[in-house]
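Asker: One predicted model, sequence on top.
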Amino acid sequence: MTASISTPSAPKLLIVEDDRELGPMLSGLFASEGYAVDLAADGQQGLHLGLSRPYQVMVVDRRLPGIDGLELLGRLRRRAVTARVLILTALGDHHERVRGLDGGADDYLVKPFHIDELVARVRALTRRFAEEAKQLPIGTGRLDVELHQVELVDGSAVQLSPREFDLLLTLALRPRSVHSRAHLRARVFADTSAESLVDTYVYYLRRKLGREAVLTVHGYGYQIGTL
């Protein structure tokens, strides 16, 4: 098993691949894309990691030693693991795709594949997981989407106003992205043309959550930070 060194808010990815060249290559690729990556070389290790650690996305080879990829997926789903799963396989038959999707997979990619397509599909699954999650990680804290509050590591909660929540949610949904002031104004403050309102609410969030909650990327805009 290998793990990447990444930021606290990096999306967590599990790769279950027994190919000794492909597995480490994919692990390094997604680590460079900003993911916190664990690599399992067989189905048994993949099951252990999938049940013991929280992942947003898993990339699972169809044919694995120990536990087959579809059996692994079935066991994870029966234990209520909600990570988005992409199946990698050399079996491109239509019926195999149907089996994989019916078995709980969210996407299916046939080998050989283009690396940029795999990265794009995993990125899309990461967004889906985040958009459907009830809580989003922000460093050591979490944004509760239902209660519109931030839960800090000490157990305390900070309530947000509707505009503060919408701004923080927009940033948290795409933690690796830098959002321009124009984009945030259009997304969160569509009823005004004043981009300065973005700066005002960034100030409000920092006053409530600390200066590192929202990062300024000079010349570009804002990015989610840490708590």
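Answerer: Sure thing, it's come through.
Asker: CA atoms for contacts and neighbours, from now on please.
Answerer: OK.
Asker: tell me what the longest helix seen in the chain is packed against?
Answerer: Ranked by number of residues, the top helix in the chain under DSSP state H is helix 115-132. Using 3 or more CA pairs under 8 Å, 6 or more residues apart in numbering; DSSP states H and E as the contact definition, the elements that helix 115-132 packs against are strand 57-61, strand 84-89, helix 162-173.
Asker: just the ones you listed: most buried one?
Answerer: Mean neighbours per residue, mean count of other CA atoms under 10 Å, is largest over these for strand 57-61, with a mean of 26.
Asker: Comparison target below:
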Amino acid sequence: MSSPDRAVPRVLLVEDDRTLADLVSTLLQEESYQVRLAVDGQLGLHRGLTERFDVLIIDRGLPVLDGLDLLRALRAHGVDTPALLLTALGAVADRVEGLDSGAEDYLVKPFEVPEFLARVRALHRRHRATAASLPIGTRRLVPVTRTVVDPTGRTADVSLSERECALLALLARAPHQIFTRSQLRELIFDRADKDSTVDTYVHYLRRKLGRDTVQTVRGLGYRLGAR
């Protein structure tokens, strides 16, 4: 079963140069990161919207969907995972454009390995500092304790199971994304589970936190509803 609170930090690497992608993946794995590779911007967008990551590393010049458009799309869908842009374009205007597109950092190729790893560590620290809780409307989910707190900081009198918490956290991390039942089964539940299992846990969340917590999008799936 998948859980959004793994101890091993996850990195989404979107890079079409396989030689560079292999090098970066090896460097990150040696630093104990789990790397998920996407070789074009469209695949990177899909994975960025449907999977949980601690750091995004995006090449600016990508096929299908370029790095800036990919990053803008992720930000527009509420994905706030810290992002590092890799590019051969080092002019001030290029850096400004990259940062204005939603990147937290910008590194020009070729780069020095120690600097690259230091920047990834800094982004990971930033993500850990901001990922302690997730907004669900006016309330916040605290995944580590499986609790929900109101705007005053008071903990709601509910107890979330591991699966309930994992499902709610996934929806909260991408609040504008519609997840199909098959996506939710793949990301949260066991593959052997049926679509009805997803429906059951949505029912559990609504019963504990209110019917508007999860919205049904008819014919498509579910998304966060308490926005």
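Answerer: Yep, it's here. Computed from a predicted structure; not experimentally measured.
Asker: Tell me how the two chains score on TM-score.
Answerer: In this superposition the chains share a TM-score of 0.59, using TM-score structural alignment, normalised by the length of structure 1; 146 aligned residues with a CA RMSD of 2.5 Å.
Asker: and the longest helix of structure 1, which residues are buried?
Answerer: 118, 121-123, 125-131 (16 or more other CA atoms under 10 Å).
Asker: Which position in structure 2 pairs with F113 of structure 1?
Answerer: Matched to structure 2 by TM-score structural alignment, F113 of structure 1 sits across from F111.
Asker: Its match: what secondary structure?
Answerer: coil (DSSP: H, G, I helix; E, B strand; the rest coil).
Asker: and it, how many neighbours?
Answerer: When neighbours are defined as other CA atoms under 10 Å, F111 of structure 2 has 12 of them.
Asker: How about A36 of structure 1?
Answerer: Count around A36 of structure 1 with other CA under 10 Å applied: 23.
Asker: for R62 of structure 1, same thing?
Answerer: 25.
Asker: got it, and R20 of structure 1?
Answerer: 9.
Asker: how would you label it: helix, strand or coil?
Answerer: Looking at R20 of structure 1 with three-state DSSP, the answer is coil.
Asker: G41 of structure 2 pairs with which position in structure 1?
Answerer: Match for G41 of structure 2 (TM-score structural alignment): G43.
Asker: That match reaches V59, doesn't it?
Answerer: No. Contact criterion CA atoms under 8 Å: G43 of structure 1 and V59 do not qualify, at 11.9 Å.
Asker: Which neighbours do these two have in common?
Answerer: Here G43 of structure 1 and V59 have V16 as joint contacts, going by CA atoms under 8 Å, 6 or more residues apart in numbering.
Asker: Which parts of structure 2 are strands?
Answerer: Remark: strands assigned in structure 2 by DSSP state E are 10-14, 34-38, 55-59, 83-87, 105-108, 134-136, 139-142, 147-149, 214-217, 221-224.
Asker: Quick one: those as a markdown table, columns for distance to L184 of structure 2 too.
Answerer: Putting the strands of structure 2 into a markdown table (distance: least, CA to CA, whole Å) gives the following:
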| stretch | distance to L184 of structure 2 |
| --- | --- |
| strand 10-14 | 19 |
| strand 34-38 | 18 |
| strand 55-59 | 21 |
| strand 83-87 | 24 |
| strand 105-108 | 31 |
| strand 134-136 | 18 |
| strand 139-142 | 19 |
| strand 147-149 | 21 |
| strand 214-217 | 13 |
| strand 221-224 | 9 |
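Asker: and K208 of structure 2, which of the ones you listed is closest to it?
Answerer: Among those, the nearest to K208 of structure 2 by CA to CA is strand 147-149 (10.5 Å).
Asker: how deep is the nearest residue to the match of G41 of structure 2 once chain neighbours are set aside tucked in, by neighbour count?
Answerer: Spatial nearest neighbour of G43 of structure 1, excluding adjacent residues (CA to CA, 6 or more residues apart in numbering): I67 at 4.4 Å. Counted by other CA under 10 Å, the residues lying close to I67 of structure 1 total 18.
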